[in-house]
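Enquirer: model the following, please.
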Amino acid sequence: MRFASLGSGSRGNATIVDVGSTRLLIDCGFSIKETEKRLERLGTQPSDLNAILVTHEHGDHIRGVLPLARKYGLTVYMTAGTHRALSFSLFSGIDLKLIDSHLDFVIGDFAVTPVAVPHDAREPVQYVVRGGDNLSLGVLTDLGSITAHVIEHFEGCHGLFLECNHDAAMLANGTYPPSLKKRIAGDWGHLNNRQSLDLLQNIQTCQLQQLVLGHISEQNNSLAAVQAMMSNLPSDLFSIHYACQNDGVDWLALSRV
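Expert: As a prediction, this is how the structure comes out:
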């Protein structure tokens, strides 16, 4: 199994994962042209994709999903709540599959587990996907707090894409209006650096090979702040990478060792 980030942040998010003959895109917050360019950088193209998994309806995650799916004939998977949050007219010509946020499903060589998360969207989920040799990748962004349900599903992953959205002090002292600060920092907003570290220190990471930290705010966080927080982790247990808005992260391999 391998995965990569096309880019991660408030201006667009997309993660690609493949195993065997199946290649999935998780979210697509970029225009068709930008998505095509970023996929080409990874040596692939939209026609190589089998489906798009949607986490929720916010623009930085869904902006390019339906246009890309319509152009390339891709199946789109999302919860009924996410579907209801969008205009039904947008789905003309789309092969749409509505999923239960508490039931696993299969796409080609992948078993997919949606995980309900606390976020200010209609019915948001994140995903754990399992492929060859039962390797697993967890994608966990856009949640405001860590629940027992989240810990149960994301510990033991071989690969993990985790948000470090903001530094709490930078957000509190920044220029955002108070209402937006409250939303971001609240239990239904986004994880700060300390919360992400706490999660990593409280889940089983003995199988973790590749950790990608992303959705890093360009206004309320910095790469240096994230790196300083993560310096509290043992440095020899797994590889740590940082997905930025412009460049994402190149392909990372997971293997049974």
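
Enquirer: switch to C-alpha atoms for all contacts and neighbour counts from now on
Expert: Noted.

Enquirer: what residue lies at the spatial centre of the protein?
Expert: V139 (4.3 Å; CA atoms, centre = their mean).

Enquirer: show me what contacts that one?
Expert: Residues near V139 by CA atoms under 8 Å, 6 or more residues apart in numbering: 126-128, 160-162.

Enquirer: confirm it sits in a helix?
Expert: No. Assigned with DSSP: H, G, I helix; E, B strand; the rest coil, V139 falls outside any helix and is strand.

Enquirer: do you know how far it is from V117?
Expert: 12 Å (CA to CA, to the nearest Å).

Enquirer: repeat that for T205.
Expert: T205 is 20 Å from V117, where distance means CA to CA.

Enquirer: so these two - more neighbours on which side?
Expert: Set side by side, T205 and V117 show more neighbours around V117, with 24 against 19, by other CA atoms under 10 Å.

Enquirer: alongside the first, I'd like the structure of this one:
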Amino acid sequence: MSQLAAADSPPVVPLQGRLRFASLGSGSKGNATLVSDGEAWVLVDCGFGLREAERRMARLDIHPSQLDAVLVTHEHGDHLRGVGPLARRHGVPVYMTPGTWLSGRLGEVPKLHWITPQSRFAIKGLLIDPITVPHDAREPIQFRFEAAGCHLGVLTDLGHPSDHVAEAFRGCDALILECNHDPHLLQTGPSPPTLKRRVGGNWGHLANGQAATLLARLGLDRLQRIVCSHLSEHNNRPELALEALTPLLDGDASRLTIAAQDHGLQWQAVS
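Expert: Purely as a prediction, here's the structure:
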């Protein structure tokens, strides 16, 4: 394993077959999530520039050459910005839907693989389910991962908690869940009216209350980790996201955490 990380970086859980994940950062300035079962190493999205992505991966003791794939959810810049440069510099295979590719925003990709939504595929022993979500992109998806009987859902960038999404992500052991905005802060904030309508619409982003509604539908019995992600810099605050979800946990917030824009989230293991 790479020795690029700083001395105070968290150690990677060494158990083969053990599902774990970490965030390079989450928000409107860039999103990227690492997922591994100890054998396969994948990056979900790369919304940071190449140098910044490399720096953030080093902080988690990962070098891009270790990646088996970059999985792309959709073509918006805060998820796609660094995908092409990362793939070209380090030869990392890229997986995406044809609709995302047709956006024309990626440039040359040496190793490109198509994803068919709702069709499971595997990277080494890591099982991956790509799930269609309601979002204002050409063919957006999110992902559910399985390894050693454990399930992780990565679920951001959706405009409303549809029945299809609720069914697809039920029964996860860990969940990275979008808590993008507080409706009052969105409506009274500095964003232009068109952006407010987009973000708050059925094809935009989840509000804190919508995230709570979806979480209740997914069930809480198996959930060990719930990560609030993709928080808006101007239209949300971490405490508001936590306040929206904590009542579902009988006031016990120990299972909740935040994937921050600047610092991401250290490695989390799912047992």
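
Enquirer: hmm, back to that, need the overlap of contacts for V139 and V117 of the first structure.
Expert: By CA under 8 Å, 6+ apart, V139 of the first structure and V117 have these common neighbours: Q126.

Enquirer: residue ranges for the helices of the stretch 1-150 of the second structure, please.
Expert: Applying DSSP state H, counting those that start in this stretch to the stretch 1-150 of the second structure gives helices spanning 50-59, 77-80, 83-90, 98-101.

Enquirer: what does the last one correspond to over in the first structure?
Expert: Right, helix 98-101 of the second structure. With TM-score structural alignment applied, helix 98-101 of the second structure matches the range 80-83 in the first structure.

Enquirer: contacting residues around that stretch?
Expert: With CA under 8 Å, 6+ apart, stretch 80-83 of the first structure has contacts from 56-57, 98-100, 121-124.

Enquirer: filter the residues you listed to the buried ones?
Expert: 56-57, 99-100, 121-124 (16 or more other CA atoms under 10 Å).

Enquirer: could you save these as TSV and add columns showing distance to Y77 of the first structure?
Expert: Converted to TSV, these look like this (distance: CA to CA, whole Å):
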residue	distance to Y77 of the first structure
H56	11
E57	12
I99	7
D100	10
A121	16
R122	15
E123	13
P124	12
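
Enquirer: closest to V150 of the first structure out of those?
Expert: V150 of the first structure lies nearest to P124 out of these, by CA to CA, at 12.6 Å.

Enquirer: check contacts around that closest one.
Expert: 55-57, 79, 81-82, 116-118.

Enquirer: swap in 7 Å and give it another go.
Expert: P124 of the first structure makes contact with 55-56, 82, 116-117 under the criterion CA atoms under 7 Å, 6 or more residues apart in numbering.

Enquirer: columns distance to L213 of the first structure on top of the residues you listed, output as JSON lines?
Expert: Listed next are these as JSON lines, based on distance: CA to CA, whole Å:
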{"residue": "T55", "distance to L213 of the first structure": "17"}
{"residue": "H56", "distance to L213 of the first structure": "19"}
{"residue": "T82", "distance to L213 of the first structure": "25"}
{"residue": "A116", "distance to L213 of the first structure": "20"}
{"residue": "V117", "distance to L213 of the first structure": "18"}
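
Enquirer: circling back to that earlier point, distance check, the closest residue to the residue nearest to the centre of the first structure other than its chain neighbours against D27 of the first structure.
Expert: Among residues not flanking V139 of the first structure along the chain, F161 sits closest, at 4.7 Å (CA to CA, 6 or more residues apart in numbering). F161 of the first structure is 13 Å from D27 of the first structure, where distance means CA to CA.

Enquirer: where exactly do the strands run in the first structure?
Expert: Using DSSP state E, the strands of the first structure run over 2-7, 14-19, 22-26, 51-53, 75-79, 95-99, 105-107, 110-116, 125-130, 136-140, 159-163, 210-214, 239-242, 249-253.
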